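Engineer: Here is the input, now give the coordinates:
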Amino acid sequence: MKSSAVLLTIGQLARRAGVATSALRFYEAEGLIAATRSAGGHRQYPRHVLRRVAFIRAAQVVGLTLPQIRAALATLPDGRTPNKADWTRLSAQWTPLLDERIAALQQLRERLTGCIGCGCLSLKACALYNPADVKREEGPGPRLLKLHPNSP
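Structural biologist: Have a look, this model is predicted:
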């Protein structure tokens, strides 16, 4: 049997990829990875799925959402595993996202330092939670702090 034909169980893939089996089932349900089934109905993964899982995890660390990761993987021909050239092309597209996050975190750090100095945390006047009292335009009630433009 050639190494490319070696199939891994879900447990083997989880150990080698450093993720939980539940994460692999979730990735499969989301269409990010695919498994075949043994005669007994157990999931079996080709070895190349290891690289695909590594790609998914790296993209998540960058901050991509699963729909963004799915879209990136969909650009690959025939659903193949990303190679070095693919990673270079796709990761270059993520640079603006990282730049936005870095800028947002730097701005948060600057505001947080000022906030620690005043200690107010007033929802009406706090520069961290409600800069320039912009939340009053959204009506009464609590509002979420957004660390970056893509946060919920």
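Engineer: CA only for contacts and neighbour counts going forward, please
Structural biologist: Will do.
Engineer: Which parts of the longest helix along the chain count as buried, going by neighbours?
Structural biologist: Using DSSP state H, we find that the single longest helix of the chain is helix 84-118. Residues 90, 97, 101, 104, 108, 111-112, 115 are the ones in helix 84-118 that count as buried (16 or more other C-alpha atoms under 10 Å).
Engineer: Who's the closest spatial neighbour of His48, skipping the chain neighbours?
Structural biologist: Thr81 (6.6 Å; C-alpha to C-alpha, 6 or more residues apart in numbering).
Engineer: SS state for that neighbour?
Structural biologist: Three-state assignment for Thr81 (DSSP: H, G, I helix; E, B strand; the rest coil): coil.
Engineer: That one contacts Val49, correct?
Structural biologist: Yes - the pair Thr81 / Val49 is scored as a contact, 7.1 Å apart, by C-alpha atoms under 8 Å.
Engineer: Of these two, which one has the most company?
Structural biologist: Val49 (21 against 17; other C-alpha atoms under 10 Å).
Engineer: Surely the more buried one and Pro82 touch.
Structural biologist: No - between Val49 and Pro82 there is no contact under C-alpha under 8 Å: 10.0 Å.
Engineer: Next, give me the two most distant ones among the buried residues of helix 84-118.
Structural biologist: Using C-alpha to C-alpha, the buried residues of helix 84-118 reach their maximum pairwise distance at Leu90 and Cys115, which is 37.9 Å.
Engineer: And the contacts of stretch 76-85?
Structural biologist: 48-49, 51-52, 55, 73, 86 (C-alpha atoms under 8 Å, 6 or more residues apart in numbering).
Engineer: Next, the second sequence, to be compared with the first:
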Amino acid sequence: MAEEYSRMTLTVGEVAKRSGVAVSTLHFYEAKGLIEGWRSDGNQRRYHRAILRRVAIIRVAQRAGIPLAAIREALAGLPLDHAPTAEDWRRFTAAWTGMLEERITSLTQLRDQLSLCIGCGCLSLTDCPLRNPDDTLAADGPGPRCLSPGGDRKKRP
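Structural biologist: A predicted model of the protein is given here:
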């Protein structure tokens, strides 16, 4: 029984080594409600082996730019001793697709417009007087108005 318990649970160091994240990162994930462990009778932090897949999903989602709150929400319905399945992963990615599409659109636009006037008000580039004469975009709000999320990048004064 003790051998099976040892095989099905991992220490924080074992999880860190196997998942490739620092112990401090695991503590951070736990503080944010993304993972959960418990204390053994010897006061050692333990995790169910299924935590490895949860940590992998967290890392992949973070790399894709998914906010921690969205990751936590996706994982919230899964029991701790349940490794997320392929069906769980499909459900997560379906929920995240819209966020990813918005991010891709925003990054593509940023890439395509970086060498142009971005409506920041500096008026130093050759095309600034054409795209933002006399800094009229300042009336729309602060910052680079031509690259602001939700802003109409085609609309020019």
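Engineer: sorry, back to before: any idea how far Arg89 of structure 1 is from the residue nearest to His48 of structure 1?
Structural biologist: According to C-alpha to C-alpha, to the nearest Å, Thr81 of structure 1 and Arg89 of structure 1 sit 14 Å apart.
Engineer: can you check Ala17 of structure 1 too?
Structural biologist: Applying C-alpha to C-alpha to Ala17 of structure 1 and Arg89 of structure 1 gives a distance of 23 Å.
Engineer: before we move on, back to that, give me the buried subset of the contacts of stretch 76-85 of structure 1.
Structural biologist: Counted by 16+ other C-alpha under 10 Å, the contacts of stretch 76-85 of structure 1 give 49, 52, 55, 73 as buried.
Engineer: Name the helix or strand for the alignment partner in structure 2 of the second one, please.
Structural biologist: Pointing back at Arg52 of structure 1 there. Superposed on structure 2 with TM-score structural alignment, Arg52 of structure 1 falls opposite Arg54. Assigned by DSSP states H and E, Arg54 of structure 2 belongs to helix 51-63.
Engineer: and the next element down the chain from that helix?
Structural biologist: Where DSSP H and E defines the elements, the next helix or strand beyond helix 51-63 of structure 2 is helix 68-75.
Engineer: which residues of structure 1 does that following helix align to?
Structural biologist: Against structure 1, helix 68-75 of structure 2 falls on residues 66-73 (TM-score structural alignment).
Engineer: Measure how buried Ala54 of structure 1 is and give me the count.
Structural biologist: 15.
Engineer: wait, it sits on Arg16?
Structural biologist: No - here Ala54 of structure 1 does not reach Arg16: they are 10.1 Å apart, not a contact under C-alpha under 8 Å.
Engineer: got a list of what the spatially most central residue of structure 2 touches?
Structural biologist: Closest to where the C-alpha atoms of structure 2 average out (C-alpha atoms, centre = their mean) is Ile66, at 2.8 Å. Counting by C-alpha under 8 Å, 6+ apart, Ile66 of structure 2 touches 96, 99-100.
Engineer: Which residue, neighbours along the chain excluded, lies closest to Leu50 of structure 1?
Structural biologist: Ala17 (6.0 Å).
Engineer: what residues are up against that neighbour?
Structural biologist: Applying C-alpha under 8 Å, 6+ apart, the residues contacting Ala17 of structure 1 are 50, 53-54.
Engineer: how near is the residue mapped onto it from structure 2 to Ile51 of structure 2?
Structural biologist: When structure 2 is aligned by TM-score structural alignment, Ala17 of structure 1 is paired with Ser19. When C-alpha to C-alpha is applied, the distance between Ser19 of structure 2 and Ile51 of structure 2 equals 9 Å.
Engineer: ditto for Ser24 of structure 2
Structural biologist: 15 Å.
Engineer: picking up where we left off before, just give me how far the match of helix 68-75 of structure 2 sits from the chain centre.
Structural biologist: 9 Å (C-alpha atoms, centre = their mean, to the nearest Å).
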